[in-house]
Structures are given as structure tokens and as C-alpha cells.
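K.L.:
Predicted model and sequence below, questions to follow.
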Amino acid sequence: MSQTKTINVEASLDQGFTVRGAIGEHSLVIDQPVSAKGAGLGPTPLEMFLFSLAGCIGTIGRIAAFQKKINLKGMHITVEGDYNPAGLLGKPTDDRMGFQEIRIRAVIDADMSDAEKEAFLDEVCHRCPLHDNTRLETQVVHSIA
């Protein structure tokens, strides 16, 4: 039985590279560094994407810890990805436009063995919607409004 939930995000690009969005009661800004002709007002879209993945893993980690009655004191999540910027700059490349590889490392502060922490992280990543979207193909539809 599917109980699909839709999440909506709206963003606006005005002058330069600054993209502003209102998500619920929060305002967000994505930009490019000054060295790339941006205003440097926020992280790049790629940085925000990786941050969102780290945030999702942390959130699912907290949910899983509550459910399993694990005293999770905290998690430090590092997410890094490799990509070739040639494609997004309109230059020829044989590489895909997105990340070639994304690596996730987590330091888990809990009274668990290393094997238990590894199993916990495996479960968290399996349950994380953004991890799922980066691992599996997701249909993306675009159109002019």
C-alpha cells in the first residue's frame, strides 16, 4: 500500500548566479564562489547536494537510534564526490555530468562495537531516501511552466 508524499521546493535565479528559495519557514541561498563570477553568498548546488545527503543520513541515524533504543550521542558525517566540470561548462567530455563517485564516512558516537556501527550505518544508508536516489535511477521529468 503506497502512501506517497509530495515535497515541493521553489527557487528563483535573478541576477548573477545567486539562487534563492523559501522552503517552509526557511530561506536558502545557493551561489557560486566569487572566483567563479558568483557573489559567494552561499554554497554551490553540488555542495548543497552533498550536504543534503549528509543531513539525511544524520536524520535517519537519529530515527533509527530512537527506534532501536541506541544512545546515539552524535554522528560526524563526511560526504565527498568527484566530478568532471567540463560537461557543465559546455566542454566536450566522455564523463557523465554528475558525480563519478560519492564517498560517505561516518564517525558514530555510541556504545557499539565497530561491527555494530558498520551494520548501523548500512541500515541507515539503506533507509535514507537521498542515498537511495543517488544509488538507483530515479525518473526526473522537466518542462516549461
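P.N.:
Great, that's in hand.
K.L.:
Please make it C-alpha for all contacts and neighbour counts, starting now.
P.N.:
Noted.
K.L.:
which SS class is Val107?
P.N.:
strand (DSSP: H, G, I helix; E, B strand; the rest coil).
K.L.:
ok, it to Lys69 distance?
P.N.:
Separation of Val107 from Lys69 (CA to CA, to the nearest Å): 19 Å.
K.L.:
what about these two, which has more around it?
P.N.:
Neighbours were counted for Val107 and for Lys69 using other CA atoms under 10 Å; Val107 has more, 12 against 9.
K.L.:
what's the closest non-adjacent residue to that one?
P.N.:
The spatially closest residue to Val107, leaving aside those adjacent along the chain, is His76, at 5.0 Å (CA to CA, 6 or more residues apart in numbering).
K.L.:
dropping in the other structure now:
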Amino acid sequence: MTIHITSERDGKLRQRAVIESFDDLLVDVPVPFGGDGEAPDPHDYFDMSLGACKAITAQMYAKRKEWPLEGVSVTVTRDERDERRGVYRLDVAMTFHGIDDPEQQARLEEISHKCPIHRLMTSSTVEVTTHRVAAEHHAPAG
């Protein structure tokens, strides 16, 4: 899977993310940081991926168990005040609609901790390699 990121406009910070066969996504930063605030910022996508992965994992488990789960609501709240010191906190509140059994609800919450993004964020070493690539120069049309 390759994601292509391109600056959206001259002098602005908004970026366009292109992922094969999906609608493009926009990424921006809030106005106080020099952006237009017209799209989620990178932290938003990071946090969103955790919430969505937890919901999907719970739904998949409930479906496999044939539990009456009708849907999942997730609220992710970030506390980034210590991020520069290496601590980024995410509080995830989950509601399991259609499940009244407290044991099933507890099991769905427990299973959500095993979603791939939760594991990636909490127990993996992520290695990032960044390198420059020369800009392609195109001859003017005409």
C-alpha cells in the first residue's frame, strides 16, 4: 500500500493524500499553527485510526460470536500536553449498541485492545526511513 501526499496550494500547509481506489483525503493544521484549519490535522488521523480500528474489531468479533451488536460509538479524546516529553495520551470511550449483557460488553472492550492499531501504537517498534527524491521536471506544454 502506497500513500501519496502532495501540497495542495502554494504557500498553504494543506496536503492531499491519495490512496489507491479511495477518495482523496485532505490534511491541514489548525490556524494557530499556520494552516487554514480546513481539514483534520495529522494527529486527528492518528487518533481516528485507533477509534475506527477498535470499533471494527469489536464488530467483527460480535459478528463471529453472533451477538446482537447493532453498532459501536467511539469517542477518542487526546491529551497532548506531555507529547514533547514522549507521552501522548488517548482516552477511548466505547458504546456497544444492542448489547445489554455486561459480560459481552466487557469482552468487546477487551477485544478492542487487540485491534491492529492499538497493538501498533502500544507494543510495536515503528521504523521510519525518510529519503529525498529528485523532483520531476516537465517540459512546458505547447
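P.N.:
Sure, I can see it. These numbers were taken from a predicted model, which means no experiment stands behind them.
K.L.:
So what does the residue nearest to Val107 of the first structure match up with in the second structure?
P.N.:
Taking TM-score structural alignment as the criterion, the aligned counterpart of His76 of the first structure in the second structure is Ser73.
K.L.:
buried stuff in the host helix or strand of its match?
P.N.:
Element membership of Ser73 of the second structure, judged by DSSP states H and E, is strand 71-79. Judged by neighbour count using 16 or more other CA atoms under 10 Å, the buried positions of strand 71-79 of the second structure are Val72, Val74, Val76.
K.L.:
ok, and the closest non-adjacent residue to the first one?
P.N.:
So the one you mean is Val72 of the second structure. Nearest non-adjacent residue to Val72 of the second structure (CA to CA, 6+ apart): Phe96, at 4.8 Å.
K.L.:
Might one say that that neighbour is in contact with Ala62?
P.N.:
No. Counting by CA atoms under 8 Å, Phe96 of the second structure sits too far from Ala62 to count as a contact (10.1 Å).
K.L.:
Residues that sit against both of these two, list them.
P.N.:
Each of Leu69 lies in contact with both Phe96 of the second structure and Ala62 under the rule CA atoms under 8 Å, 6 or more residues apart in numbering.
K.L.:
returning to that earlier point: of the buried residues of strand 71-79 of the second structure, just say which sits nearest to Glu8 of the second structure.
P.N.:
For those, the closest approach to Glu8 of the second structure (CA to CA) belongs to Val76, at 27.7 Å.
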